[in-house]
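Peer 1: let's see this in three dimensions:
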Amino acid sequence: MTASPTPGGIAARLAETACVNHPFTLTDGTRLSAYFDEYRLAANPSLLRDTARAMVSLIPDETEALAGIELGGVPLVVALSAATGLPASFLRRLPKRYGSRRQIEGADITGQRTVLVDDVVRSGGQLLAMARMLRVAGAPVSAAVCVLERPLGGRKLLAEQHITLHALLTEEDLPAQRAGDAA
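Peer 2: Have a look, this model is predicted:
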């Protein structure tokens, strides 16, 4: 088995590939001068694979399933599922309006200790909403993993709801010239 990439090596590669120095507006209207482009990460097969391999160590031992949040968490959860052998589910922010009309797709994770997967965590609100949805559906959630954590209160908010956040990188881990105020 190939050794997991080091977070430092991944940080440089992620900064080079996915940190974009260009104006970006968050959903709350906040404007940033730079952002983390999860699509650039997902579009780079070797970087996605290596990022997932580096994230494997963040997954708690008792984990039975993974759940990726649309859209940035979906390619990550697929790669993590392949790297860990754990089943994956895919979470929509809103139920599908046609077809299955589901909000949770993929593996049946009812009763399985599930870890949430997302690309970037800021305030933690989206992860918390998804954790509540999974808990109502019968999937216990006590942990979440992400590629990049921004220090905007997400860790604290999740901890208040008994969810431990495990981040591969924080802004401080990214090379300064590319990180900016990456979303």
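Peer 1: contacts and neighbour counts: CA atoms only from here.
Peer 2: Fine.
Peer 1: host element of the residue nearest the centre of the chain?
Peer 2: Nearest to the geometric centre of the chain sits D118, at 1.6 Å (C-alpha atoms, centre = their mean). Element membership of D118, judged by DSSP states H and E, is strand 114-121.
Peer 1: again with I109
Peer 2: Element membership for I109 (DSSP H and E) is empty, with no helix or strand holding it.
Peer 1: wait, doesn't it sit right on T63?
Peer 2: No - taking contact to mean C-alpha atoms under 8 Å, the distance of 11.1 Å between I109 and T63 leaves them out of contact.
Peer 1: what distance separates the start and the end of stretch 30-44?
Peer 2: Across its full length, stretch 30-44 reaches 28 Å end to end, with C-alpha to C-alpha, to the nearest Å as the criterion.
Peer 1: list the buried residues for it?
Peer 2: For stretch 30-44, burial by neighbour count (16 or more other C-alpha atoms under 10 Å) applies to L32, A34, Y35, F36, D37, E38, R40, L41, A42.
Peer 1: cool, and stretch 15-31?
Peer 2: Within stretch 15-31, the residues scored as buried using 16+ other C-alpha under 10 Å are A15, T17, A18, C19, V20, N21, F24.
Peer 1: next, the second sequence, to be compared with the first:
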Amino acid sequence: MDKNELVREIALASHLKGRFRLRSGEMSSHYFDKYQFESNPILLKHLAIGMAKMIPQDTEVLAGLELGGIPLAVAISLEIQLPVVFVRKERKTYGTEKIVEGIDISGKRLCMIEDVITTGGQVVKSVEVLRAMGAHINCVLCAIWRSAQQAEILEKAGIREIHYFSMQEILMNLERL
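Peer 2: Presented below is the predicted three-dimensional model:
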């Protein structure tokens, strides 16, 4: 499946019509459900193949951000045979009480993986955690970049944003359907 086919299939799978309450509290007759493409093994595999080609060459470990970044990070890991860690949004309050699950990342070069970035706020917080643990991380690769207006937040934190699709590409494909 080429990139044009993939964006069309993601748009078809993820665009829902109905009655939805948005995070803002407003109601909408349309909703973009990213878990529809992340839970589809064919779409996930093709997305991972494409995204794997965008991983910086010096990357030693992939860091999947909870929740949506984790299936993508695992799928990409399987494609390029790099280890992966799972980054929680909040520290676990039981057992090992970890915020990062997986191998030791101290001194390692990481690439964070996320499904959709809208504001970049959680990415910045998570990168700060990873850096505090001794990881070298300066980029985030996402499947869908929602808003170029938020690039400054990542830039100020020294994080380069790499994306496979923009939300504009998804929306343009929806208009054609």
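Peer 1: what about the residue nearest to the centre of structure 1, distance to A18 of structure 1?
Peer 2: 15 Å.
Peer 1: what's the answer for L26 of structure 1, then?
Peer 2: Counting by C-alpha to C-alpha, the gap from L26 of structure 1 to A18 of structure 1 is 17 Å.
Peer 1: same check on E105 of structure 1?
Peer 2: Using C-alpha to C-alpha, one obtains 27 Å as the distance from E105 of structure 1 to A18 of structure 1.
Peer 1: and D173 of structure 1, by the same measure?
Peer 2: As for D173 of structure 1, its distance to A18 of structure 1 is 14 Å (criterion: C-alpha to C-alpha).
Peer 1: aligned to L78 of structure 2, what sits in structure 1?
Peer 2: Under the alignment by TM-score structural alignment, L78 of structure 2 pairs with A82 in structure 1.
Peer 1: secondary structure class for its match?
Peer 2: Assigned by DSSP: H, G, I helix; E, B strand; the rest coil, the conformation of A82 of structure 1 is helix.
Peer 1: go on, L94 of structure 1?
Peer 2: What three-state DSSP gives for L94 of structure 1 is coil.
Peer 1: quick one: residues contacting the counterpart of it in structure 2.
Peer 2: Under the alignment defined by TM-score structural alignment, L94 of structure 1 corresponds to E90 in structure 2. Each residue near E90 of structure 2 by C-alpha atoms under 8 Å, 6 or more residues apart in numbering is listed here: I99.
Peer 1: the residue nearest to the centre of structure 1 contacts A143, correct?
Peer 2: No - with contacts counted by C-alpha under 8 Å, D118 of structure 1 stays clear of A143, the gap being 11.6 Å.
Peer 1: the strands in structure 1, which residues?
Peer 2: Using DSSP state E, the strands of structure 1 run over residues 19-20, 24-25, 31-32, 35-36, 65-69, 88-91, 104-106, 114-121, 141-149, 164-170.
Peer 1: so the longest one matches what in structure 2?
Peer 2: Which is strand 141-149 of structure 1. Per the alignment by TM-score structural alignment, strand 141-149 of structure 1 matches residues 137-145 in structure 2.
Peer 1: just the fifth one next, same as before
Peer 2: Across structure 2, the stretch matching strand 65-69 of structure 1 (TM-score structural alignment) is residues 61-65.
Peer 1: next up, the contacts around V84 of structure 2.
Peer 2: Counting by C-alpha under 8 Å, 6+ apart, V84 of structure 2 makes contact with V61, L62, A63, G64, A73, V74, S77, G102, I103.
Peer 1: any chance of these in CSV, plus neighbour count?
Peer 2: Formatted as CSV, the entries for the contacts of V84 of structure 2 read as follows, by neighbours: other C-alpha atoms under 10 Å:
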residue, neighbour count
V61, 23
L62, 27
A63, 31
G64, 27
A73, 31
V74, 21
S77, 18
G102, 12
I103, 11
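Peer 1: cool, thanks, signing off.
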